[in-house]
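J.: sharing a sequence plus its predicted fold:
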Amino acid sequence: MQPSAKQFVLTHIVEKVSGLTAESIQASQSVKHFNIPWKILYRHSERLFTIALCCCKPRTDRIWTAATQITFKMISVNGNYESKTRRYTFANDSQAGWCGYSTFEWAMFLKEFAVDDKIILEVHVTIESMTGIERPEKLKHFDRADRKFTDVVLEVGEENFHVSKVVLAEQSTHFKRRLMDHSRQAKQSVINLEGVSSEDFQVFLELVYMENTLTDSNIEDVLKLVEKYEAKNPGRLCEQFLIMDSKHSLKTKMQIAEQYQFQKLKAHCLSNMKSRADVRAVMGTDSSELDAPLMRVLLEKLLQLNQ
């Protein structure tokens, strides 16, 4: 299976821009993507405003690297924006703090982007290569057969997953049809699954077996399998995680809510959009990234806040 591009976006709203103290470093909250914690750092000096992408992975004796392409965007509530792109390789021996940064003129920043005393920072990241980044520990092992609790082997790539047909069928309409409903494969003891990453399938199975496995790093990949395998209850657990525990931005959550028709998550996001800046942060700079129904909802919210 061809791996999907390792991409993510961090969004942060800077409030009370006029009160930013010179040289004081501010930060967004840390969010994990691809098993690495990241956050946005920013500060202003006498003439410059600096935005940085900080890799918060601790330094260790183990050698690791993450080569990235980073696009920094400053966005005003009115939708104007300025962007700069650069490349930076994070590593266990790189300096913490101002890693992967770009600077903007402070006077321009105040004049053209600080509307309602707020500004939106958006950092688009493409991880071009990674080495030495450890995979998350498995919460449940499916590589051993247990005749009491397993009766089928699912082949995913080079890994075998020993599971129960009944458990899978209870949680997944797809596997119920495939394993239980008098299908040809129902009698097979080994079934090959194509087009699936073994790492993602491991997390999906952990969720099916009710392990506390969801993280901001894996939620979007798990949701693809939830949809693929028509797993309604695991889908509800994903929605609950996004509402209660996720540190993803409102933009990411709203896009997920629209894509998977998570109405509770959608209502949660809308209720947390309390300013024009909140809505603009979800809209971003490229309207083509948003489906027409989602854009309509956001414009209605913007009109409501303008009243």
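T.: Yep, that arrived.
J.: use CA for all of it now, contacts and neighbours both
T.: Will do.
J.: can you map out the helices along the protein?
T.: Assigned by DSSP state H, the chain shows helices spanning 106-108, 165-171, 173-179, 198-208, 219-228, 232-244, 250-260, 263-271, 276-283, 292-306.
J.: comparison target below:
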Amino acid sequence: MSQEGGVPVKRRRENGPDEQPELRELIEKNISATQEIKTLVNNQEKNLLERIEKLEDQRENTEWLIREVVKIGAQINAENKKSLDKKFVLNETFCDILTMKEGDYRYGKFYEHFGQKWNLVVRRQDNYLGVFLNMNKLGNTEEGSAETFHSLELSVGHKFREAIKQEFKFDGSHMYGRLKFSTWDEMQRCWLVDGKLSVKAEVHIKKLSGAMKPKLIDFDASAKFSDYILEVGGEKFHVLKQLLAMRSPYFEALFYGNFTESTKDATELKNVDPTDFQNFLEVLYGEYKAIDDFTLEGIMLLNDVYDAKTVGERCQEFLMEKSQLSLCKKLKLVSKYGNEELKDKLISEIKTLEEYKSIVADGVEDFSHDVTKALLKKSLTLQ
């Protein structure tokens, strides 16, 4: 090693300073590559996040859709269940309460529901007000029985006091309620308005039976050509699947659709009165004599769900040609189960203003929008 002025001098690289640009270029390329990798990673991460967000959105939309479907399904089931329930409401205003003496009764007007007549009754006994729900036979039908759940209310305007909720079997004695609903003084002080007392009953019929009429068709184990059992209210009905499916979309879906019932040989139909179902099946099988004023409403109630065309047609024919039900009751049935043609024909039978007023007073709360609108038009022709 050479020395200059006694100080060793480092050996100069062969290329000297010419190597520096190559080093810088390499470093710059590495930095550039690193940035590209980072950019690529960032883009991939961004794309991944976007995909995750889309999946989350889809999941939220799917969950929302599922919730909506479940909600709609629950609503449909609730509506179907309600449509099979035999329910009605009675409202009565007693105008001469203050003239009642000890032991006196006052009877409200009778209303026809499910083949029987129903009304509200009040009584004064031991200075108490008694309130009762009463059932009477309709027309020429024999004595019937009914298992009901009902409530009785006294009301003042939009305020009411709910009285009792009872479950009774109307058999033998056909009047049930509470003998001591309130004291007579309390009734005058709290529930009497301008000398009038308003009473309301909400009735849910669990089971209704009329006279023990002979069955037109036996659907027991001896039934021929049966291949399925429908359990209704503790009773077994042996039926032919193909016949029911041919005449009712409901049973076609039940027996041959994508339901577990289609793989079984028996199933239960809930919330159905077995007496109504016996009558419905008889008509479905062609025994149209099963329809009368007592059975009509129950059959129409079931057919509103089961949608058997022939059953609906036979019920409508009976309603228009043979039924002895009041015109008001017929309009109520048409409001719920009928069609435009029946509505127009029934309303055309109203001939006097007095008859019109009576119908509107008795049924306005039970009429459909279309029937109410048609009645308003009818009133213009009776002025």
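T.: The structure has been received and is ready for your questions. Since we're looking at a predicted model, the values are computed, not measured.
J.: re earlier: which of the helices of the first structure is buried the deepest?
T.: helix 276-283 (a mean of 22; mean count of other CA atoms under 10 Å).
J.: next, the mean deviation of that helix compared to the second structure.
T.: With mean CA distance after the TM-score superposition for the first structure, helix 276-283 of the first structure departs from the second structure by a mean of 1.9 Å once superposed.
J.: Asp151 of the first structure contacts Val167, correct?
T.: No: in this structure Asp151 of the first structure lies outside contact range of Val167 using CA atoms under 8 Å: 10.5 Å.
J.: to Ile120 of the first structure, which of the helices of the first structure lies closest?
T.: Checking these against Ile120 of the first structure by CA to CA gives helix 276-283 as the closest, at 6.3 Å.
J.: onto which residues of the second structure does the closest one map?
T.: On the basis of TM-score structural alignment, helix 276-283 of the first structure is assigned to residues 353-360 in the second structure.
J.: residues in contact with the matching stretch?
T.: The list of residues contacting stretch 353-360 of the second structure from outside it, by CA atoms under 8 Å, 6 or more residues apart in numbering, reads 327-328, 350, 379, 382-383.
J.: redo that, cut-off 7 Å
T.: 328, 350, 382 (CA atoms under 7 Å, 6 or more residues apart in numbering).
J.: map the last one onto the first structure.
T.: Put plainly, it is Leu382 of the second structure. Per TM-score structural alignment, Leu382 of the second structure is aligned with Leu305.
J.: ditto for the first one
T.: Correspondence of Cys328 of the second structure to the first structure, assessed by TM-score structural alignment: Lys251.
J.: not counting sequence-adjacent ones, nearest residue to its match?
T.: Val282 (4.1 Å; CA to CA, 6 or more residues apart in numbering).
J.: helices of the stretch 1-150 of the second structure, start to end?
T.: For the stretch 1-150 of the second structure, the helices defined by DSSP state H, counting those that start in this stretch cover 20-84.
J.: which strand in the first structure has the most residues?
T.: strand 118-131 (DSSP state E).
J.: so which bits of that one are buried?
T.: 118-127, 130 (16 or more other CA atoms under 10 Å).
J.: now the angle between helix 276-283 and it, please.
T.: Angle of strand 118-131 of the first structure versus helix 276-283, following axes from the mean of the first three to the mean of the last three CA atoms, to 10 degrees, is 30 degrees.
J.: which residue lies nearest the spatial centre of the second structure?
T.: Glu79 (2.2 Å; CA atoms, centre = their mean).
J.: gap between it and Ala245 of the second structure?
T.: Between Glu79 of the second structure and Ala245 of the second structure the computed distance is 23 Å (CA to CA, to the nearest Å).
J.: can you check Lys322 of the second structure too?
T.: Lys322 of the second structure is 29 Å from Ala245 of the second structure, where distance means CA to CA.
J.: do Gly130 of the second structure as well
T.: 51 Å.
J.: one more: Thr263 of the second structure?
T.: For Thr263 of the second structure relative to Ala245 of the second structure (CA to CA), the value is 15 Å.
J.: contacting residues around whichever residue in the second structure pairs up with Gly195 of the first structure?
T.: When the second structure is aligned by TM-score structural alignment, Gly195 of the first structure is paired with Asn271. Going by CA under 7 Å, 6+ apart, Asn271 of the second structure touches 84-85.
J.: let's see it at 6 Å
T.: Going by CA atoms under 6 Å, 6 or more residues apart in numbering, Asn271 of the second structure touches no other residue.
J.: for the stretch 151-300 of the second structure, just list every one of the strands.
T.: 159-170, 175-183, 192-193, 196-209, 228-232, 235-239, 266-269 (DSSP state E, counting those that start in this stretch).
J.: what's the closest of these to Met300 of the second structure?
T.: Going by CA to CA, the one of these nearest Met300 of the second structure is strand 196-209, 14.9 Å.
J.: now the angle from the closest one to helix 296-306?
T.: Strand 196-209 of the second structure runs at 70 degrees relative to helix 296-306, counting by the same axes, to 10 degrees.
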